[in-house]
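Structure of the sequence below:
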Amino acid sequence: MSMNNNVTEFIFWGLSQNSEVEEVCFVMFSFFYTVSLLGNLLIMLTVYAGNLYKSPMYFFLNYLSFVDICYSSVTAPKMLVDLLAKSKTISYVGCMLQLFGTHFFGCTEIFLLNVMAYDRYVAICKPLYYVSIIDRDRCNKMLLGTWVVGFLHSLIQVALVVQLPFCGPNEIDHYFCDVHPVLKLACTDTFVVGVVVTANSGTIALGSFVILLTSYTIILVSLRKQSAEGRHKALSTCGSHIAGVIIFFGPCTFMYMRPDATFSEDKMVAVFYTVISPMLNPLIYTLRNAEVKNAMKKMCRKVFWKANDK
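All right, here's what the predicted structure looks like:
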């Protein structure tokens, strides 16, 4: 394969070519991104201010919020700027960095959700052994593992793309750089690369989705042995987690568990896991969590009292 790379920048088609639709999308997605940032920051502040990070569940929730902020920030700011710009361009290097960041934080979040499901499984199904199984040392190791796996996954994705020649055209029918849309622009046969990408990303997305649904099913079945109060508390936690898993993994599986092909619906499907899911996670993981809500109220009271003292 001769490396003939004449492309120094790519041009996005964006979410729409209609200026009025783009203005509506700008207002809507600006709101979504702002809520995502503020909501996840609020969770992180609450976890630290309320000393909740000592609990493994909130320790992982804190890092999920951090990953969500990073994940949405890889694509959302550029998308918002492009919605108001006439020329939606990104440099070749910027495109590769965006591709890396999307898969790095996306894969890290996938495995972090698996770790959180494991934490809930042990807490509900093996409560007597919870403290000994999920100790701080193991929490740190599992967290490190999510970052390492995310890095390796994204490194493979970028390595597959950067060795391809691009000689034009340079227009991407998407609002950010992802593997399948970029592969369409390569000046060579990308069948093998597409198969590897599908095997890599698709297996992670679908495999994790199945594992998560299976683990939560086991948890729900085991609730029959719990008391009414324990059942209600566990259902509140697991029910919201399952909703978050479906919203995130459903679109991801559709995008990556298929041959190297792109569809016109891909952009709207991608919005769910790049913008909507990071925004909903603060609500999903705290809306029915009394401990987090109480910690938020205490933090707000402290801030209010300090403001009045001044």
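
switch to C-alpha atoms for all contacts and neighbour counts from now on
OK.

Now do the same for residue 58: helix, strand or coil?
helix (DSSP: H, G, I helix; E, B strand; the rest coil).

And the helices in the stretch 151-300 of the chain, which stretches?
For the stretch 151-300 of the chain, the helices defined by DSSP state H, counting those that start in this stretch occupy 179-183, 191-197, 203-222, 228-256, 266-271, 277-286, 290-309.

Could you work out which of the ones you listed reaches nearest to residue 172?
helix 179-183 (6.1 Å; Cα to Cα).

Report all helices and strands that the closest one contacts.
Helix 179-183 sits against helix 136-162, helix 191-197, with contacts defined as 3 or more Cα pairs under 8 Å, 6 or more residues apart in numbering; DSSP states H and E.

need the ones you listed in JSON lines with mean neighbour count, can you?
As requested, the helices and strands packed on helix 179-183 are exported to JSON lines (neighbours: other Cα atoms under 10 Å):
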{"stretch": "helix 136-162", "mean neighbour count": "17"}
{"stretch": "helix 191-197", "mean neighbour count": "17"}
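
this one as well, want them side by side:
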Amino acid sequence: MAGRNRAFFFMALPALILFFVFHTYPMLQGIFYSFTNWKGYGEWDFVGIRNYINVFQDFRALNAYGFTFQFAIVSTILVNIFSLIIAIGLNAKIKFRKTLRALYFVPNILSILIVGFIFNFIFTHFLPGIASSIGLTALSANILGNPDLAWVGIVIMAVWQATAFNTILYLAGLQTIPSDIYEASEIDGAGKWKQFWKMTFPLIAPFFTINMVLAMKNFLMVFDHIIALTGGGPGQATESISLLIYRGGFEGGQFAYQSANAVVYFVIIVVISIFQIRILQKREVQL
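Coordinates of the predicted model:
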């Protein structure tokens, strides 16, 4: 038994070393530099918690946080609504449902940047051209160039791309529900809507928790979608925290300051995820 455990240890050791070198060590290094004034090059000095104080006084950072939370909340709600509806439809006894499942999963396979460039073309040329030809003046302009509407385009693209993964998880949850309980409820006179609220949703509540937490976490770290669609514009209207950290740290000589911003952001994501899990798990018990 000891020899077997030793073999398992040496099998896992390379992965552990790689994880430490490319994940844990850079993270610890970033936390260390967040207490300095390092620009990413040259000499540096310790500045204590000054960088952290400046983060909460930075108007640009606060705007980025506001946009990111607005985008993440709206996208998380829409993704879970659409994916649950699609999963229920694909779980029904319809023709070609296996083929449809494969088709609905395609967006998850495609690169976010590729999808973003496609949607960029749609919002910039395709939709305005069609809207102009049929007289819809409200859609004749590119919404990505409007500071008040650009975030809507990013939400549309992100929801379309992310719905596929959440749909697969909901389908897995629906597969765990025995069909007998639906037959019994139909005999008792329960309608489709009552079946969903009293049976389906309570039974897939753990999958709902997973989807909500994963979706919120992924949308809070939005980066590729914005790079492909707006680049953070117009102006700074769609600049997310991830994009701000990247630009300030690697392009603006603010490596230490943005490292502090990244630490704050990491703590916020962890707190939100734990809060979601606790609240939603309590709801699972109540259901």
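
Drop the TM-score for these two in here.
In this superposition the chains share a TM-score of 0.30, using TM-score structural alignment, normalised by the length of structure 2; 151 aligned residues with a Cα RMSD of 6.5 Å.

returning to that earlier point: next, format the helices and strands packed on helix 179-183 of structure 1 as a markdown table and append distance to residue 285 of structure 1.
What follows is these, written out as a markdown table (distance: least, Cα to Cα, whole Å):
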| stretch | distance to residue 285 of structure 1 |
| --- | --- |
| helix 136-162 | 18 |
| helix 191-197 | 31 |
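
looking at these, which is closest to residue 120 of structure 1?
Here helix 136-162 is closest among these (Cα to Cα), at 12.9 Å.

Report all helices and strands that the closest one contacts.
helix 56-84, helix 92-125, helix 179-183.

mind running it again at 6 Å?
helix 92-125 (3 or more Cα pairs under 6 Å, 6 or more residues apart in numbering; DSSP states H and E).

Pull out the buried positions in the helix it packs on.
Under the neighbour-count criterion of 16 or more other Cα atoms under 10 Å, helix 92-125 of structure 1 has 92, 95-96, 98-125 buried.

how far away is residue 220 of structure 2 from residue 115 of structure 2?
19 Å (Cα to Cα, to the nearest Å).

And the two? Which one has more around it.
Set residue 220 of structure 2 next to residue 115 and count neighbours by other Cα atoms under 10 Å: residue 220 wins out with 25 against 20.

Spatially nearest residue to that one (excluding sequence neighbours)?
Leaving aside its sequence neighbours, residue 220 of structure 2 sits nearest to residue 72 (Cα to Cα, 6 or more residues apart in numbering; 5.4 Å).

just checking, the one you found touches residue 218?
No: Residue 72 of structure 2 lies out of contact with residue 218 (Cα atoms under 6 Å); the separation is 8.2 Å.

which of those two has more neighbours?
Taking other Cα under 10 Å, residue 72 of structure 2 and residue 218 do not tie; residue 72 has more neighbours (21 against 14).

So the more buried one belongs to a helix, correct?
Yes: per three-state DSSP, residue 72 of structure 2 lies within a helix segment.

quick one: contacts for it?
Residue 72 of structure 2 sits next to 216, 219, 220 when contact means Cα atoms under 6 Å, 6 or more residues apart in numbering.

rerun that using 10 Å as the cut-off
Residues in contact with residue 72 of structure 2 (Cα atoms under 10 Å, 6 or more residues apart in numbering) are 66, 155, 158, 215, 216, 217, 218, 219, 220, 221, 222.

From residue 167 of structure 2, how far off is the first one?
When Cα to Cα is the yardstick, residue 66 of structure 2 and residue 167 of structure 2 sit 28 Å from each other.

Residue 69 of structure 1 versus the closest residue to residue 65 of structure 1 other than its chain neighbours, what's the distance?
Leaving out its chain neighbours, the residue that sits closest to residue 65 of structure 1 by Cα to Cα, 6+ apart is residue 40, at 4.8 Å. Going from residue 40 of structure 1 to residue 69 of structure 1 by Cα to Cα gives 7 Å.
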